[in-house]
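Trainee: Fold the following and give me the result.
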Amino acid sequence: MIYHISIASGHVDMMVISLLQTVEKYDINLGRWSQMAPMLTPRSGAGCATVDHYIFACGGFDGTIHLSSVERYDSQINQWTNVTSMSVRRCYCGSAFIRGRIAVIGGYDGTSLLDTVEVYDSDKDEWTIESQMLTPRCDSGFACVAYRQ
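Mentor: A predicted model of the protein is given here:
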């Protein structure tokens, strides 16, 4: 199945942003969308990455504050759980699975653009800041390519 996380959805009404915590999945065989368990925290601008049968939603904005919290969805039991929060609050960050870990890059902390690269080790349930990009950035795409010499 292909999963679609509707965490950046919402509407503007009288200058109030209402964020959703709903999640939907798309079955390519049936051509149909269906509801999944809702996220624990409504959030927009989260970086999302998949690892095995898990989906991680990292950071984001809950309508009031920028988040460092991270949720993990288990597709086998249709349940979200909180894992260790990132070191830095960030929304509009890029995230991807690389070398057995999740890397989250850049983003916005509510005051400034970020240049840090934070990496999650699921075996230790801990985040580590591993690097800095040359240029702070947010709202950027992030993809990994395997390269061997």
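Trainee: contacts and neighbour counts: CA atoms only from here.
Mentor: OK.
Trainee: Do a quick rundown of the strands in this structure.
Mentor: Along the chain, the stretches classed as strands by DSSP state E are 2-4, 10-13, 16-19, 24-27, 32-35, 47-51, 54-61, 66-74, 79-83, 94-98, 101-105, 116-121, 126-132.
Trainee: other SSEs contacting the fourth one?
Mentor: Applying 3 or more CA pairs under 8 Å, 6 or more residues apart in numbering; DSSP states H and E, we find strand 24-27 packed against strand 2-4, strand 32-35.
Trainee: Could you give the separation of stretch 86-104 from the chain centroid?
Mentor: In terms of CA atoms, centre = their mean, to the nearest Å, the gap separating the centre of stretch 86-104 from the centre of its chain is 7 Å.
Trainee: got it, and stretch 112-132?
Mentor: Using CA atoms, centre = their mean, the offset of stretch 112-132 from its chain centre is 13 Å.
Trainee: Here is the second sequence; please produce its structure so I can put it next to the first one:
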Amino acid sequence: MLRFAQLHVCLSLEKEARRVLLCHFHEVVREEEFQELGVEKVRSLLQEENLVEVLKEAVLVEGVVRWLAHDTLARRGHFQELLHSAHLDLKEEYLRTALELHRECLETDTEDIHSLFVQALKTAFNINKSPSEHCRRGRRLTSRMFVIGGYHWHPLSEVQTWDPVTDQWQQGEDMPDHTRESYGVTLLGSNIYISGGYRTDTTEALDTVWVYSSDTDKWTQGQPMLTARYYHCSVGLHGCVYVIGGYRGGAPMGETEFYDPLKRKWIPVANMVQGVGNATACVLRDTIYVAGGHYGYKGSCTYDKIQTYRADVNEWSITTTCPHPGTTTQLSYISPGSIELQRDKLCYI
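Mentor: This next block holds a predicted model:
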């Protein structure tokens, strides 16, 4: 579609094609059409400002790796160049290791070796960069844990960051407009979205959104949601932020909407099968799973089903029944692609 729009100088179609491409970049890089692109086209895509903002480093690296794998002998000289185009950087020693693993990948043609190659690149990004090193746009290439807000006798505004490499905690910029509770928190690229919640003194549901940049340690006010809510679920999918269900005025709601950072607006989608609050959610293979929660006035009833949402068909359905329904149930996903229900805690394996 992008090629067609450019060939016929259709600017509106080209803009929409780029939006779709960026939102679904993790799927596009697996297509043969992407892998057959010339280096100039790939470089142009990787230099897109919105692509850098929306996607994680691992997705960008995978795109470069898959493109390189299509014709290694002819393309290996462009590897470092494309990493720089995506504003990513590798030390020479890790580049050599990655290329050696890639050579083995071609000889064996197994997915396991290819995954090993991608993992080697991820490791180089996440471990072998000091927290003070930045790329040209200031992207930190280390994994960090963020603790934002919360409640201890009163709403908290603090932002705390833990670096597993140095085992050090750092204080971030305080969250603005923090006198609220039960808001949603979602990571999308290098940004953390804080959505909704309610006022501590009035229990008024809020539609406000604040965005924290982990690169710059700065807060900015985002676009307000279409529907105010609290005790809702919030997840990232296809480069967008989804907010799901929750409460408003003491009543559960099934409304779902997502924020598209490329269009800079919220878009409503299908309602849940059963509106719930106090549920938990995760994403697995392009599908959103919402487990349990409560419905009825002020959450008087416990819901024992797992609801799933497929964005490609804009449809909710019921997948199964929770063995332990309730607000303490949590969802987590386990490689190579299964979901685990936990009680009282959320574990990543």
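Trainee: Deepest in the core, which of the helices and strands packed on strand 24-27 of structure 1 is it.
Mentor: strand 2-4 (a mean of 14; mean count of other CA atoms under 10 Å).
Trainee: how much does that one stray from structure 2?
Mentor: In the superposition with structure 2, the average deviation recorded for strand 2-4 of structure 1 is 2.0 Å (mean CA distance after the TM-score superposition for structure 1).
Trainee: The stretch 51-200 of structure 2: helices as residue ranges?
Mentor: 57-70, 72-75, 79-85, 92-108, 111-127 (DSSP state H, counting those that start in this stretch).
Trainee: who touches the alignment partner in structure 2 of residue 18 of structure 1 in this structure?
Mentor: Aligned by TM-score structural alignment, residue 18 of structure 1 pairs with residue 204 of structure 2. Residue 204 of structure 2 makes contacts with 198, 249, as judged by CA atoms under 8 Å, 6 or more residues apart in numbering.
Trainee: now with 7 Å?
Mentor: By CA atoms under 7 Å, 6 or more residues apart in numbering, the residues touching residue 204 of structure 2 are residue 198.
Trainee: Quick check: it vs residue 247 of structure 2, distance?
Mentor: Separation of residue 204 of structure 2 from residue 247 of structure 2 (CA to CA, to the nearest Å) stands at 11 Å.
Trainee: returning to what we had before: mind putting the strands of structure 1 in a markdown table, distance to residue 148 of structure 1 included?
Mentor: Shown next, in a markdown table, are the strands of structure 1 (distance: least, CA to CA, whole Å):
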| stretch | distance to residue 148 of structure 1 |
| --- | --- |
| strand 2-4 | 29 |
| strand 10-13 | 42 |
| strand 16-19 | 42 |
| strand 24-27 | 34 |
| strand 32-35 | 38 |
| strand 47-51 | 22 |
| strand 54-61 | 27 |
| strand 66-74 | 30 |
| strand 79-83 | 32 |
| strand 94-98 | 14 |
| strand 101-105 | 18 |
| strand 116-121 | 21 |
| strand 126-132 | 21 |
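Trainee: So which of the helices and strands packed on strand 24-27 of structure 1 is nearest residue 106 of structure 1?
Mentor: Closest approach to residue 106 of structure 1 among these is made by strand 2-4 (22.5 Å; CA to CA).
Trainee: My read is that residue 95 of structure 1 contacts residue 107, right?
Mentor: No - counting by CA atoms under 7 Å, residue 95 of structure 1 stays clear of residue 107, with 10.1 Å between them.
Trainee: residue contacts, the aligned partner of residue 105 of structure 1 in structure 2?
Mentor: Under the alignment (TM-score structural alignment), residue 105 of structure 1 pairs with residue 291 of structure 2. Contacts for residue 291 of structure 2 (CA under 7 Å, 6+ apart) come out as 279-281, 305-307.
Trainee: for residue 65 of structure 1, same thing?
Mentor: Listed by CA under 7 Å, 6+ apart, residue 65 of structure 1 has no contact partners.
Trainee: about what we covered before: could you dump the helices of the stretch 51-200 of structure 2 into a markdown table with mean neighbour count and distance to residue 325 of structure 2 added?
Mentor: Putting these into a markdown table (neighbours: other CA atoms under 10 Å; distance: least, CA to CA, whole Å) gives the following:
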| stretch | mean neighbour count | distance to residue 325 of structure 2 |
| --- | --- | --- |
| helix 57-70 | 20 | 34 |
| helix 72-75 | 13 | 51 |
| helix 79-85 | 18 | 45 |
| helix 92-108 | 15 | 44 |
| helix 111-127 | 18 | 36 |
